[in-house]
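Participant: below are the sequence and a predicted model; questions follow.
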Amino acid sequence: MRLLLIRHGQTPSNVKRLLDTAEPGAALTPLGQDQADALPDALAAEKIDALYASTLLRTQLTIAPLAARTGLEVHVRDGIRELSAGDLELRGDDEAVETYMTTVFAWVSGDTALRMPGGEDGAEALRRFDAVVEEAAATGAETVAMVSHGAAIRMWSGVRAENIDVHYAPARELRNTGVVILSGAPGEGWRVLHWEGRAVGPDDSGIEASGPAGEAVDGIQGIQGIQGIQGGGGVNGGVEG
């Protein structure tokens, strides 16, 4: 199965640098809506068979133009929502952000028993995301697009993809409407093919600094140069929300 994991468009919480992970969450900014509107053209080369979004409002707003273009039903699933910030919810201070991201990337490194303060642990987060991926694979769809969230996509890809090491996902920000493309199947393994347009080879462990967040550009690159209308990136180079 070809799996397109797409981060939602920009939200006011992204702009304010807040850990916004609870339902229903923020809507899109005008730039975020522009990013959503650009997705169908950006993904025009993909023959998408199924669409999924999380239970948070921003993913459903982001996927709506793609659903309109393809005519596909959007399956809304709690399992691909953002990683819960727990007691850190709606905080944007450096201490909260550092705690959140340190916990998330400890999960990538294998410490899935570590619990977010007042929230879930890594095993729980992986289990719920896995369940949605398994559901999609069971439909027989060849290409599935899921609009999810930055930290959730980076964490799941960092753990499940066999061709990137523990440094890869933490070193790379995923900007609004950025896309991670994987190939594989539950029980057989996954490989990252592209990370925001960058082709990923076997055992790719190269580390490069994430670019600064919040950069707006005028256009959207094609699927081979993914992605997107950029802007409203993560908090402190990492918290996507």
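Facilitator: Sure thing, it's come through.

Participant: could you use CA atoms for every contact and neighbour count after this?
Facilitator: Noted.

Participant: what sits up against the biggest helix by length in the chain?
Facilitator: With secondary structure taken from DSSP state H, the chain has its longest helix at helix 122-138. Residues outside helix 122-138 that contact it (C-alpha atoms under 8 Å, 6 or more residues apart in numbering): 1, 50, 77-80, 83, 104, 107, 111-115, 144, 156, 185-186.

Participant: which residues in the chain form strands?
Facilitator: Using DSSP state E, the strands found in the chain span residues 2-7, 50-53, 74-76, 143-148, 179-185, 189-195, 198-199.

Participant: need those in a markdown table (columns: mean neighbour count and distance to V97).
Facilitator: Below are those laid out as a markdown table (neighbours: other C-alpha atoms under 10 Å; distance: least, C-alpha to C-alpha, whole Å):
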| stretch | mean neighbour count | distance to V97 |
| --- | --- | --- |
| strand 2-7 | 26 | 19 |
| strand 50-53 | 25 | 25 |
| strand 74-76 | 18 | 27 |
| strand 143-148 | 26 | 19 |
| strand 179-185 | 21 | 23 |
| strand 189-195 | 20 | 23 |
| strand 198-199 | 13 | 27 |
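
Participant: let's have these in CSV, adding distance to D218.
Facilitator: Putting these into CSV (distance: least, C-alpha to C-alpha, whole Å) gives the following:
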stretch, distance to D218
strand 2-7, 18
strand 50-53, 26
strand 74-76, 28
strand 143-148, 22
strand 179-185, 18
strand 189-195, 21
strand 198-199, 20
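
Participant: ok now the longest helix of the chain, how far from the chain's centre?
Facilitator: Going by C-alpha atoms, centre = their mean, to the nearest Å, the spacing between the C-alpha centre of helix 122-138 and its chain's C-alpha centre is 14 Å.

Participant: comparison target below:
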Amino acid sequence: MEFGMRDHTGARRLTLKAITTVFAAVALFLTSALPAWAADSITLTWVRHGESYGNIAGAGIDTSVPGPQLTALGEQQAEAIAQQLKDGGYDSIYTSNMIRTQETAAPLEALLPNLPVYEEAGIHEISAGIFEGSPIDSGLGRIAYFLIPVAWTLGLRSLPIPGGENGNGFEARVNGVINDVIANGDTNPLLFSHGATIMIWTMMNVKNPDILLMLTHTLGNTAVVVVTGNPEDGWTLVSWDGVQVSQTPSLGTKLFVNVRDLVVAPQTAVYNVVQALKSRDFSQVVAAVRDGVVMVAKAGVAFVKNTVTDIAQAIRGALPGGAAATSTSVAAKTKSTSAAATTQATEETSNGATDLGDGNKVEPGKAGAGSTRRDSSAQATSDDTSQSASTDKADGGAKKGTGSSRRAGTHKAAA
């Protein structure tokens, strides 16, 4: 009898402690007015692998590990992208645990033998589940396999691929790799990954997503995507396979991101609690519940604040006063540089009109109309990373990994 009373008393104390912890966390969040310091920004340069035997006509979707190897064309693409990336000032190389990414990175590893190389399972391709083996060029399987992850980019992260993963698990594993990158002290890493993984993670997380761009410009083999930012302050898409992306999203995009972040917070919180429950560790469960409550509360406050701010700024910019102020500012700048501008305009007029033959893309250092799309992608990547990366590391040899598996520069996983 006495033992039973003690057992119930202990359970009540643990429950009371958990409730008290949660309320204390909420109170701390609501009463805290201290400004947060911005975290250091890093540049993530994502590279899709070269053509593999899983990409050729008639092949089936293959998301297994280690997966298919590169074709002869894929090996040529790997050599070409290595030449285009070798002068980018990168401080590390990360690959997935699938052999096609490791083979794609190998030529660059040979050119930059001092860079540390890590193998990370967290950036492998999105699991196809029941759609594994479906033809890549026909049928409904390939469509369903892609449309479900597209729904994750709209905020519906709890939607699973039947027999595969959901958006919460996908987000967690990719973010785990990024946390390793940060823990390793890397600020300008190259991440060799997979088409769906790169496209979906990017559009799930950046502040300036362009879902239409993703749907109309899917990433080809060795395509490059550049993203800057950090987990605390968020991510910004800089370029997408050579296409420069606006850093100032429209009001519609801002409002979409606000809603996306609002609906994602409770899904992430529930996912984290479920993972904690699987551990059967009561302290982990309490921590997950506490963090989840704070996360959802912060998301609600941020949604109201950001939405009001975005709409107010849009209205202010549309008012005659706002337009006049902008015009005055532009006029002042124009007047201060009128002589130089006039001289430049005269020179351009004498040299001929702007060449629109390459799709009206203005990219620094871009060659003429004979250049390929991949050349412009590499140039855009070089320009982006040279502006975004903080410092190059002279010695990338000795680096302490946290959760990463170190590979030798020329190592290849077994097929």
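Facilitator: Perfect, I can see it now. Remember, predicted model here, so these are calculated numbers, not experimental data.

Participant: coming back round to it: in structure 2, what residues pair with the longest helix of structure 1?
Facilitator: Under the alignment (TM-score structural alignment), helix 122-138 of structure 1 falls on residues 167-183 in structure 2.

Participant: repeat for stretch 178-198 of structure 1
Facilitator: Using TM-score structural alignment, the residues of structure 2 aligned to stretch 178-198 of structure 1 are 223-243.

Participant: got the end-to-end distance for that stretch?
Facilitator: Between the opening and closing residues of stretch 223-243 of structure 2 there is a gap of 11 Å (C-alpha to C-alpha, to the nearest Å).

Participant: which other residues reach it?
Facilitator: Residues outside stretch 223-243 of structure 2 that contact it (C-alpha under 8 Å, 6+ apart): 38-48, 198, 202, 205-209, 219, 244-247, 361, 373-374, 376-381, 384-385, 388.

Participant: let's go with 6 Å and repeat that
Facilitator: Taking C-alpha atoms under 6 Å, 6 or more residues apart in numbering as the criterion, the residues outside stretch 223-243 of structure 2 that touch it are 41-48, 206-207, 245, 376-377, 380.

Participant: tally of neighbours for V133 of structure 1?
Facilitator: Counted with other C-alpha atoms under 10 Å, the burial measure for V133 of structure 1 works out to 19 neighbours.

Participant: follow-up on the earlier one: can you say which of the contacts of helix 122-138 of structure 1 are buried?
Facilitator: Burial of these was assessed by neighbour count (16 or more other C-alpha atoms under 10 Å); the buried members are 1, 50, 77, 79-80, 83, 104, 107, 112, 115, 144, 156, 185-186.

Participant: ok, back up a step: once aligned, what mean separation remains between the match of helix 122-138 of structure 1 and structure 1?
Facilitator: Mean deviation of stretch 167-183 of structure 2 relative to structure 1 after superposition (mean C-alpha distance after the TM-score superposition for structure 1): 0.8 Å.

Participant: among the buried ones among the contacts of helix 122-138 of structure 1, name the ones in helices.
Facilitator: Using DSSP H to define helices, the subset of those located there is V104, W107, W156.

Participant: ok, those residues vs A36 of structure 1, which is closest?
Facilitator: Within these, proximity to A36 of structure 1 (C-alpha to C-alpha) peaks at W156, which comes in at 22.6 Å.

Participant: that closest one -> structure 2?
Facilitator: Correspondence of W156 of structure 1 to structure 2, assessed by TM-score structural alignment: W201.

Participant: burial of the residue lying closest to that match once chain neighbours are set aside, as a residue count?
Facilitator: Spatial nearest neighbour of W201 of structure 2, chain neighbours left out: E171 (6.9 Å); criterion: C-alpha to C-alpha, 6 or more residues apart in numbering. Applying other C-alpha under 10 Å, we find 20 residues neighbouring E171 of structure 2.

Participant: E171 of structure 2 and G155 of structure 2: what is the separation?
Facilitator: In terms of C-alpha to C-alpha, E171 of structure 2 sits 12 Å off from G155 of structure 2.

Participant: repeat for I182 of structure 2
Facilitator: To G155 of structure 2, I182 of structure 2 is 25 Å away according to C-alpha to C-alpha.

Participant: show me the contacts for T328 of structure 2.
Facilitator: Residues counted as contacts of T328 of structure 2 (C-alpha under 6 Å, 6+ apart): none.

Participant: and it, helix, strand or coil?
Facilitator: Remark: T328 of structure 2 carries the secondary structure label helix [criterion: DSSP: H, G, I helix; E, B strand; the rest coil].

Participant: and the helix or strand that contains L16 of structure 2, what does it pack onto?
Facilitator: Following DSSP states H and E, one finds L16 of structure 2 within helix 2-31. Contacts defined by 3 or more C-alpha pairs under 6 Å, 6 or more residues apart in numbering; DSSP states H and E place helix 2-31 of structure 2 against helix 282-318.

Participant: compute the inter-axis angle for the helix it packs on and helix 2-31.
Facilitator: 20 degrees (axes from the mean of the first three to the mean of the last three C-alpha atoms, to 10 degrees).
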